[in-house]
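>>> Predicted structure and sequence below. I'll ask about it afterward.
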Amino acid sequence: MPKLRRFVDPYLLLLTGTVVLAALFPARGVGASVADIAVTVAVALLFFLYGARLAPSAIWAGLAHWRLQSLVFASTFLLFPLIGLAVSAGAGALLPDDMVTGLLFLSLLPSTVQSSIAFTSIAGGNVPAALCSASVSNLVGVVLTPLLVALLIPTAGSGFALSSIEDIGLQILLPFVVGQAMRPLIGAWLLRHKTLTSYVDRGSILFVVYAAFSAGMVAGVWTEVSLGDLTAIILLDTLMLAVVIAATTLLSRRLGFSTPDEIAIVFCGSKKSMASGIPMATILFPASAVSLTVLPLMIFHQIQLFVCATLARRYAERAAARTRAVEGAGEAAEVAAARAPN
């Protein structure tokens, strides 16, 4: 199992199982109404917990490194959307409209928090900067991602009507602000019970996925998906990730960042958050379209884990090799000094 975890995210297996469950037993009628209410509660709970756990000091601590933060921000909310526009334009003749929308939607999302920091740590990168970048990305993304969706995907939410803005305020912003306000009271308790909060986080996402794919099954949208569609999404997701990783690596080196800073930039600037993306999609897109819209994001999530796990190990191996080289040079110098005549 430890070896399997290196290549397959167990949570993705749960997500896959949830999709299968929704395919076999979709929520219908009264069950669908109950599921809609439960999804609203789950999304609000998700962002409440995130607000309660996010320390404002963690954001301000890394802001002094403005060049690094600016590059990560530009990669997440400028470079990625430009790539998403290009890819979605090219995929228009290959994929159903909802999947094309999903490719563009994932490019507009904020970065992940946990995996960005974890991979930066494994690779020997600048962890405080990564923590700040990922936190700011998610905080800003709560507002910026819906605005970008309104600008670039005008069909989302029926032209991003006032009701959509109200839903975002009530289901995302308000719970987040309340969580921040409650942080002095419950923040320490949440940090001591990370396993419990992790179950709540992931369980909420699983439930949202079940509701979204149930709606898709009832509406019959999955009759539009073929093996060719899935293959195309995998290839396009991989292409988007490869371009961003190559661009952030090249820019980091051209701009003279240190290797630890480069690692933080690459891992924070190339990630997209499924934890934020799926709840947002349930608000911004029609229920019948959500399952196909989030499919590119779900596939991208697994691809980024595969690629970044491999990249993190390579960074770590290079750092270990440099350390051994330095230690070897030091030992050789000591030997030479000992043999030298007095």
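Okay, I see it. Numbering: from 1, shown residues only.

>>> going forward, measure contacts between C-alpha atoms and count neighbours the same way
Fine.

>>> What separation do you get for the residue nearest to the spatial centre of the chain and L284?
With distances taken as Cα atoms, centre = their mean, S273 lies nearest the centre of the chain, 1.8 Å away. Using Cα to Cα, to the nearest Å, S273 is found at 16 Å from L284.

>>> And for L255?
On the measure of Cα to Cα, L255 and L284 end up 37 Å apart.

>>> between those two, which one's more packed in?
The neighbour count for L255 versus L284, taken as other Cα atoms under 10 Å, is higher for L284 (25 against 11).

>>> Can you get me a residue count around the closest residue to that one other than its chain neighbours?
Counting by Cα to Cα, 6 or more residues apart in numbering, G157 is the residue found nearest to L284 once chain neighbours are left out, at 4.9 Å. Per other Cα under 10 Å, the neighbour tally for G157 reads 21.

>>> again with the one 4 residues further on
Residues lying near A161 (other Cα under 10 Å) number 13.

>>> Pull the contacting residues for C132.
By Cα atoms under 8 Å, 6 or more residues apart in numbering, the residues touching C132 are A58, I59, W60, A61, G62, L63.

>>> this is the comparison structure:
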Amino acid sequence: MQRPRFLPDNFILALISAIVLATFLPIRGGMATIYEHATTVAIALLFFLHGAKLSREAVIAGASNWRLHLCVLAATFVLFPALGLAAHPLLSDLLTPGLAAGVLFVCLLPSTVQSSIAFTSIAGGNVSAAVCSASLSNLLGVFLTPVLAGLFLSQAGHAGGSMPAVVHIVSEIVLPFAAGQVARRWIGGWVKAHPKVVKFVDQGSIVLVVYGAFSASVVQGLWHQIPPQALAWLFVADAVLLAIVLAVTYGVGRALFSREDALVLLFCGSKKSLASGIPIAKVLFASSALGAIVLPLMIFHQIQLIACAAIARRAARHAPDAEPVRG
């Protein structure tokens, strides 16, 4: 069995490189406007492919395990937002307003798909249920996350749910996603047969958005507005948030489900999707504020990968009749 990697992968390194490049060579003026249109097209293509590769059959096939899926959705769209909203007054004192809004935004996102399934498989969990739960979370997240963002961020005093934003959400996210679902019957096989192409579009679009987001934010003085202690507290906030959700999902899973299903709740219920989060943020927030909004998500993403990799390997070693895990 291949050992999960604790160091940043090439995608994370690309995101870090985009931030560094934007810090020293931000895109400005007329080129920024052209770049904005290019990223809009990239996001539409990204969600079109998300719609084309998301298997409705997997969601329907696993729907019988409804208690498990409801618990995963409750962790993703109830527990996380409740924690984020409860912690927001404290975070507003410890962080900058943009970073505090970014942490709250993290709490409103759907679960990941690939890594949730991968860690469930490594740990010896119910992979088919993980496919269903993660897919269902992403399907609902396309609609729920913008609604929750408008509700929670407005309550916390941040913009994020105006009518122009709703129009952008429909045109840039919902319609391409729905078109991908419709086109799945014709192109679903091609999408499945060319995962590297899909991955390139997926990750490339996110890197483009990150560079554009941080460029606009740097021009507005992002790094002058974020003191070092705020960044330190941001790491702590993301880590504590993840630890609380992992503890709750672990406890509920042990109390209500078999070992295999409990692992699904643990991994699918504790994750947040970078692939969906950054494009949705780009649609919801002004370009000048976007860098601070997505920074908490990028940090949370790496923390969750490191923590869940360690948990998955430990669970694999203690699985019934498990072979020794090497490496």
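Good, I have the coordinates. Note that the structure is a prediction, hence the values are computed from the model and not measured.

>>> now the contacts of C132 of structure 1: which count as buried?
Buried members of the contacts of C132 of structure 1, counted by 16 or more other Cα atoms under 10 Å: A58, I59, G62, L63.

>>> Just give me the closest of the residues you listed to Q114 of structure 1.
Q114 of structure 1 has its nearest neighbour among the buried ones among the contacts of C132 of structure 1 in A58, at 13.8 Å by Cα to Cα.

>>> Tell me if I'm right that that closest one and A130 touch.
No - at 10.2 Å, A58 of structure 1 does not count as touching A130 under the criterion of Cα atoms under 8 Å.

>>> Between the two, which contacts overlap?
Here A58 of structure 1 and A130 have no joint contacts, going by Cα under 8 Å, 6+ apart.

>>> Assign K272 of structure 1 to helix, strand or coil.
Each residue gets one of three states, and K272 of structure 1 gets coil by DSSP: H, G, I helix; E, B strand; the rest coil.

>>> contacting residues for the nearest residue to it once chain neighbours are set aside?
Leaving aside its sequence neighbours, K272 of structure 1 sits nearest to S111 (Cα to Cα, 6+ apart; 4.5 Å). Residues counted as contacts of S111 of structure 1 (Cα under 8 Å, 6+ apart) are T76, A134, S137, N138, C268, G269, S270, K271, K272, S273.

>>> Dump the residues you listed into CSV; add distance to I172 of structure 1 as well.
Converted to CSV, these look like this (distance: Cα to Cα, whole Å):
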residue, distance to I172 of structure 1
T76, 20
A134, 18
S137, 15
N138, 12
C268, 22
G269, 23
S270, 24
K271, 21
K272, 18
S273, 15
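
>>> Show me what the longest helix anywhere in structure 1 is packed against.
Assignment by DSSP state H gives helix 295-339 as the longest helix of structure 1. In terms of contacts (3 or more Cα pairs under 8 Å, 6 or more residues apart in numbering; DSSP states H and E), helix 295-339 of structure 1 is packed against helix 2-7, helix 97-107, helix 114-123, helix 227-254, helix 274-284.

>>> Using TSV, please lay out those together with distance to F25 of structure 1.
What follows is those, written out as TSV (distance: least, Cα to Cα, whole Å):
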stretch	distance to F25 of structure 1
helix 2-7	29
helix 97-107	23
helix 114-123	32
helix 227-254	22
helix 274-284	20
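
>>> on that earlier part again, specify the angle between the longest helix of structure 1 and helix 97-107 in degrees.
Relative orientation of helix 295-339 of structure 1 and helix 97-107, computed by axes from the mean of the first three to the mean of the last three Cα atoms, to 10 degrees: 30 degrees.
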